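> coords please:
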Amino acid sequence: MIHFAIVGCGHIANKHIEAIAMTEGAKLAALCDTNIARLSELKERNNVPVFSNMTDMLEQELPIDVVCICTPSGLHTGLAVEAANAGKHLVIEKPMALTLDDVDAITQAVRRNGVKATVVHPNRYRPAIRYLQDALSRDAFGKLSHVNVAVRWNRGQAYYDQASWRGTHAMDGGVLMNQAIHSLDLLIWLFGPVAEIKSFVDTRIRDIEAEDTAVAVLRFSNGILGIVEATTTIYEQNLEETISVFGENGYAVIGGRTANWIKQWKSASITEEEINRVIQEVDLDPFGVSGHQRIIENLVHAIQEGIEPDITLEDGREAVKLVVDIVSKGKAELYC
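Below is the predicted model of the structure:
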C-alpha cells in the first residue's frame, strides 16, 4: 500500500482525494493546509490526520510515502524540495514551478534523494487526445503543415479577487502558466520540442500583474508550424479549448469548452467507418477515467516496480520553459 499526503487543500485537492480513493494500492494518510476551517471539513469527511504545517506533518511517525503538492504555484518549490529531502515521492500540480531555476531545484532534490516524482498534466489521458496520439503515431495525416491550440476562457475579475495571490507573477503566473499550460504540454508531447518562437503577451482587461492574453507562432524542431492563442478575457463564460492538426492527408480538430470532443476528423488512411466509431466512443465517454487517477495509478506502479513515471520532471520542465520563452519574447516584442 502506498500512502499519500496532500499539501494544499483547495479545489484541486478534491481531485487528488478522489483519485487516491479510486486507485488500488493507494491510501490517503494525511492532509495539510493553513486554512483550519477547510481542514476540519476534510478531516471529518476523510477521517485522516490533518496539519497546518508540512514540516510538522513530516516529523510525525505517519506512513507517508508520497506528498501531493497542491498549493498555489509559487509555493511548489520549497514544499517539493522539503518533501524530497524527507525521502517522500512527489505528485506536483501544474505548473511544476514558475521559474526554470525553481524547476531545476526540485529536480536536483528528487535526484539527490532518490525519490520519484511526476507532474500533473492530466489532459494527456483524455480519450480524444489518446486517439489523436495513436493517429499521429500511425502517420494518419501524412506530413503535417501546422497545428493550433486555442484556450478561450473566462476568468472574471471576481475570480482573481478571491485571493491576493491570483494573477501575480510570484505565486500564480498568467494565462499561459495557469490555464493554457496543459495545451502547451500537449503540443510538446505530440509534436516535439519547439525551436523558434514569435509572440505577444499583454494584460488587456483583467486587473492583475500577469498577462491575461497571449498569442504566439511556433516552429517545432521538425519544421511543423504552430499557433497558440490563450486568454481569460472571454465574455461571461468559457468559450472553447481546441487543438487542431493539419496535414497533407487529413486533419483533426478536438474541442468543446474543454478539449474532450472530436469536432472534425478526416484521414486518407482511416476509413469513414472507423472515424465514426471513434467519434461515437468519445461522445459516449468524453472524459474517461480521470487524468488525476491515471497519474496516481502510474506513480503507484512506478514506485512498486522501481521505474520512472510516464510524466517526468523533464516533461514538466519543457512545459514551463515554453511558457517562460513565450512570455519573455512576447514582452520584448510588446515594449520594443
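> please make it C-alpha for all contacts and neighbour counts, starting now.
Noted.
> please enumerate the strands of the stretch 51-200 of the chain.
66-69, 89-92, 117-119, 144-152, 194-202 (DSSP state E, counting those that start in this stretch).
> nearest approach to residue 221 belongs to which of these?
Nearest of those to residue 221, taken as CA to CA: strand 194-202 at 5.0 Å.
> and that closest one, what does it pack onto?
strand 213-220, helix 313-335 (3 or more CA pairs under 8 Å, 6 or more residues apart in numbering; DSSP states H and E).
> the inter-axis angle of the last one versus strand 213-220?
Counting by axes from the mean of the first three to the mean of the last three CA atoms, to 10 degrees, helix 313-335 lies at 120 degrees to strand 213-220.
> structure for this one too, so we can compare:
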Amino acid sequence: MKGINFGIIGCGRVAIRHIEAIQLASNAKLIAVCDGDKARAEEKSLLGNVPFYVDYHEMFKQHPEIQVVIILTPSGSHYEHAVDIISRYQKHLVIEKPFVMTIAEGLTLKLLADKASVKIFPVYQNRCNKAVQFVKNAINQGELGAVRVGTVRVRWCRPQRYYNLSPWRGTWAMDGGAMTNQGIHYIDLLRYICGEITRVHAKLATLGAEIEVEDTGVAIVEFASGAVGVIEIMTSARPDDFEASISAVCENGLAVISGIATNILQTFSPNPAKCQLESENFKDAYGFGHNKVIEEVANSILYDKQFLVEFDDGLQTIKLLHAIYRSDELGTWVEVNEAKDSKRLGVPDEALLQLYRTSTKEHETAL
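Take a look at the predicted model:
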C-alpha cells in the first residue's frame, strides 16, 4: 500500500503514542523526529528507529520527503510552529490539543493552509473510543432519544509539583488552565455526543496551586436542541484523581462514560449488558484513538477523504472554550458563536516563547 511520510516536532510523552500509531499503520511511515532537548529527541529516535534533530529546519533540509508534520510542542507554540512550517515548507499538519490557543489563530491558520493547499488535522482522539461512538450512535439512532441534560465531570489532582515541571505549565500564554489542558477533550466530547452548545455561563477559580490560570471551573451550558448541561473541571482535587466522566440523561434513559480516558461505558440503562461489550482497557490516558487518527490522516491525503474531525469542527471546540473564559471575565452569559478571544488565554509571552523556538544555526542528527 502507498504510504505517507511523517515527521514529528516535539518529543514529550505523547510523542510515544504517535510513534506507535505510525508504526502500526499500513499507510504511514515515520521519517524523523525533532526536539530542542537533544536527550528527548534521541530517546524518541531510538523508539522510532529514525534520525533525530534539534532544529526542524535542518530536519526538512535533510528530509524533503516528509509530507506531514505532527506538532507536539507546548500548546502556546503550536500556532507559531504551524505558521512557519506552512509558510516555509508547505507541509500538512497534525496538531495535538489544543491545536490553537485562540480563535484568531485558528482563523488565520485556516487561511494560510487553504492558500498553501495543505490540510490541518486537529487531534481529538477520544472521539474514536468504542464507548463514545456507541453512545453517540444510540442518541442519533433514537435508542436513547433526545438529550435532556449533558454533564462533564473531571475531578483530578495536579499539585504544585506538576506545574513546576516546566516553565510553560500553568501559564496563560503557553498552557491555559484546567479547562484548556485537562478539560479540552471532555469539552469536545460533550458537544460531539450531546450536540452543539449555543451559550455558556461560567465561573473559574484558582484554589489548589500558585499558578496564573484556573485549576477549578464550572459552567452551565445550553444546547441548540434546548437541552441544558453542566461542565465541571478541576485539577484542585486532593489527594488523588477521583473522576472523569460524561453523562447524557435522555428521554429514554441514561448513559455514563468514565474510565481514565472515556473508555468505560459505566451505565447504559436501556441495555446494561452493553456496558462490558462497549468498554475498552487502556494502558494510559492516551488510549488507542491515535491509531485511527494517523490512519485517517494518511487516507485523507492519499484519497482526499474527509478526516475524522474537520478543521471547522475542531475550531468550534476552541470557540466554546473561549466562550467559557469570556463568560468568567464578563460575569454573564456568552453566546458561543459570538464569543471573542479571551483577554487572558493565549496572550503571547515572548520570553516564554523564546524558550521553545528552534535555532536555525544549531542542529544534530544521529541514527
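> could the helices and strands packed on strand 194-202 of structure 1 go into a markdown table alongside distance to residue 98 of structure 1?
Below are these laid out as a markdown table (distance: least, CA to CA, whole Å):
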| stretch | distance to residue 98 of structure 1 |
| --- | --- |
| strand 213-220 | 17 |
| helix 313-335 | 7 |
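> from the centroid of structure 1, which residue is nearest?
Centroid-nearest residue in structure 1: residue 121, 3.3 Å away (criterion: CA atoms, centre = their mean).
> can you tell me which residue in structure 2 aligns to that residue?
Mapped onto structure 2 by TM-score structural alignment, residue 121 of structure 1 lines up with residue 124.
> likewise for residue 78 of structure 1?
Taking TM-score structural alignment, residue 78 of structure 1 has residue 80 as its aligned residue in structure 2.
> what about its match, how many residues close to it?
14 (other CA atoms under 10 Å).
> likewise for residue 64 of structure 1?
Residue 64 of structure 1 has 20 neighbouring residues, counting by other CA under 10 Å.
> residues contacting it?
Residue 64 of structure 1 is in contact with 2, 3, 4, 5, 29, 30, 88, counting by CA atoms under 8 Å, 6 or more residues apart in numbering.
> that one matches what in structure 2?
Using TM-score structural alignment, residue 64 of structure 1 pairs with residue 66 in structure 2.
> now swap in residue 134 of structure 1 and tell me
Per TM-score structural alignment, residue 134 of structure 1 is aligned with residue 137.
> would you mind measuring from that match to residue 194 of structure 2?
Residue 137 of structure 2 sits 11 Å away from residue 194 of structure 2, going by CA to CA, to the nearest Å.
> same deal with residue 221 of structure 2?
Taking CA to CA, one finds residue 221 of structure 2 at 11 Å from residue 194 of structure 2.
> then residue 17 of structure 2?
28 Å.
> who has more neighbours out of the two?
Neighbours were tallied for residue 17 of structure 2 and for residue 194 using other CA under 10 Å; the higher tally belongs to residue 194 (29 against 17).
> residues touching the aligned residue in structure 2 for residue 105 of structure 1, list them.
Counting by TM-score structural alignment, residue 105 of structure 1 lines up with residue 108 in structure 2. Listed by CA under 8 Å, 6+ apart, residue 108 of structure 2 has no contact partners.
> fine by me, thanks again.
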